[in-house]
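Asks: below are the sequence and a predicted model; questions follow.
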Amino acid sequence: MSEHEIPRVPMSTEEIEAANLGAPTRLDGQVTLHEYDPRWPAAFAREAALIEERLARLDHRIEHVGSTSVPGLPAKPVIDVLLIVPDSGDEPSYAPALEALGYRLAVREPEWYEHRVLRRHGIGPGADYVNLHVLSAGCPENDRMLSFRDRLRRHDGDRELYAATKRALAERSWEYLQNYADAKSEVIGGIIERAAAEEA
């Protein structure tokens, strides 16, 4: 880990509640995973086109991330999108334009790379909603997310390991969806390390 990286550690209930602008997503049960749906890339493409149009005057980059971006992976039917902007902490530079599309700011984490999540429901067939993760250009988390995605796309063994981990954890009961996400951190970290070693 470089000196500029901020490790993502499991969040306490208080931290989860503080980061969410509304009520955090409670599960109080198991996670329902769907088999890979070939409609997911199309759902991403539709959202990316809308965001691209709204943010045409802002320097930005849009990437499909998360499990729906990896063919063959089971996932929740939620499209995770990474939006890279000059300054994710500068909400007025992007949030009003996205709110016009129906996005709503859901998560604000100033201590963790000024990470923001905006969410939009009703996005069409194949997916329930979009989680739009906003981070600043140059943030090391951008590279981690993309390296993880690309490793899973090209490496059968790590993709199968991650799929098995997701299925096993989904069978357990969780208070918050964030708790389920945090439980995958060790396996995700190992996959990212192997990707970095391969690229070195």
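Replies: Looks like it arrived, so ask away. Numbering: from 1, shown residues only.
Asks: drop to CA atoms for contacts and neighbour counts, all remaining ones
Replies: Noted.
Asks: how about the strands in the chain?
Replies: Ranges of strands within the chain are 26-29, 61-65, 78-85, 104-109, 115-121, 129-136, 174-176, based on DSSP state E.
Asks: quick one: the ones you listed as CSV, columns for mean neighbour count too.
Replies: Putting the strands of the chain into CSV (neighbours: other CA atoms under 10 Å) gives the following:
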stretch, mean neighbour count
strand 26-29, 13
strand 61-65, 19
strand 78-85, 22
strand 104-109, 19
strand 115-121, 20
strand 129-136, 22
strand 174-176, 17
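Asks: can you lay out those strands as a markdown table showing distance to residue 35?
Replies: Below are the strands of the chain laid out as a markdown table (distance: least, CA to CA, whole Å):
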| stretch | distance to residue 35 |
| --- | --- |
| strand 26-29 | 19 |
| strand 61-65 | 17 |
| strand 78-85 | 12 |
| strand 104-109 | 26 |
| strand 115-121 | 20 |
| strand 129-136 | 17 |
| strand 174-176 | 21 |
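Asks: put this next to the previous one:
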Amino acid sequence: MRKIEVIDYDVNWPKDYLKEEKRLKLFLKKELIQSFHIGSTSVPGLKAKPIIDILLVVQDLSELDAYSDEFEKLGYEVLGECGIENRRFFQKGGEKRTHHIHAFQYDNINEIERHILYRNYLRTHPEDCARYASIKNLMAEKYPHDIEKYCAGKNELVKEIERLSLKWHWLTIK
């Protein structure tokens, strides 16, 4: 059974992201529009599960399915939508996960922006970043082998930060 571990920020996480992004770009040339480092490992100083989350923005989500073999050659498990409509999800590392890929078609603005705004908000709001780190630590200690309860325990704060990030975004646009 996989143990949920929340560890101190690792300065190598951005480099790990760039290394994986380079590998993905080699075979996704025509399909890939943009990629982003998202999730807790993309926020300097934030404690996180040591899993690099990657957001891929692609031309055509159904065309991405043709690249399943290439993803598998890089060690990814191809999981389809995996609970989020109009997404393709890939995970690498088995029980000792190292990477997650969340792929969305370019016109799925809500999902793409939700991830990027959340990341950007936490990067610029240390007090909410600290609150998020605290609840992640607490949930990992309380539910070290139950990812559903770990996520459910963070859910209220995650939704609050999502709302705050949207408001912040609209207040800062000029």
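Replies: It's in. In this text the structure is predicted, and so the values were computed from the model without any measurement.
Asks: how about the contacts made by the spatially most central residue of the first structure?
Replies: By CA atoms, centre = their mean, the first structure has its centre lying nearest to residue 80, at 4.5 Å. Counting by CA atoms under 8 Å, 6 or more residues apart in numbering, residue 80 of the first structure touches 64-68, 130-133.
Asks: that one pairs with which position in the second structure?
Replies: Aligned counterpart of residue 80 of the first structure in the second structure: residue 53 (TM-score structural alignment).
Asks: OK, contacts around the closest residue to that match other than its chain neighbours?
Replies: Nearest non-adjacent residue to residue 53 of the second structure, counting by CA to CA, 6 or more residues apart in numbering: residue 100, 4.8 Å away. Shown in contact with residue 100 of the second structure (CA under 8 Å, 6+ apart): 51-54, 89-92.
Asks: coming back round to it: and the match of residue 80 of the first structure, how far is that from residue 119 of the second structure?
Replies: 11 Å (CA to CA, to the nearest Å).
Asks: joint contacts of these two?
Replies: By CA under 8 Å, 6+ apart, the residues touching both residue 53 of the second structure and residue 119 are 38-39, 42.
Asks: residue 1 of the second structure: which of the residues you listed is nearest?
Replies: Closest approach between these and residue 1 of the second structure, by CA to CA: residue 39, at 23.0 Å.
Asks: ok, for the aligned partner of the closest one in the first structure, nearest residue in space, not its chain neighbours?
Replies: Following TM-score structural alignment, the counterpart assigned to residue 39 of the second structure within the first structure is residue 66. Nearest residue to residue 66 of the first structure, sequence neighbours excluded (CA to CA, 6+ apart): residue 80, at 5.5 Å.
Asks: before we move on, what about residue 96 of the second structure?
Replies: residue 2 (7.3 Å).
Asks: any idea how far the one you found is from residue 74 of the second structure?
Replies: Applying CA to CA to residue 2 of the second structure and residue 74 of the second structure gives a distance of 21 Å.
Asks: circling back to that earlier point, let's have the contacts of residue 80 of the first structure in JSON lines, adding distance to residue 14 of the first structure.
Replies: Output for the contacts of residue 80 of the first structure, formatted as JSON lines (distance: CA to CA, whole Å):
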{"residue": "64", "distance to residue 14 of the first structure": "30"}
{"residue": "65", "distance to residue 14 of the first structure": "27"}
{"residue": "66", "distance to residue 14 of the first structure": "25"}
{"residue": "67", "distance to residue 14 of the first structure": "27"}
{"residue": "68", "distance to residue 14 of the first structure": "29"}
{"residue": "130", "distance to residue 14 of the first structure": "24"}
{"residue": "131", "distance to residue 14 of the first structure": "21"}
{"residue": "132", "distance to residue 14 of the first structure": "23"}
{"residue": "133", "distance to residue 14 of the first structure": "21"}
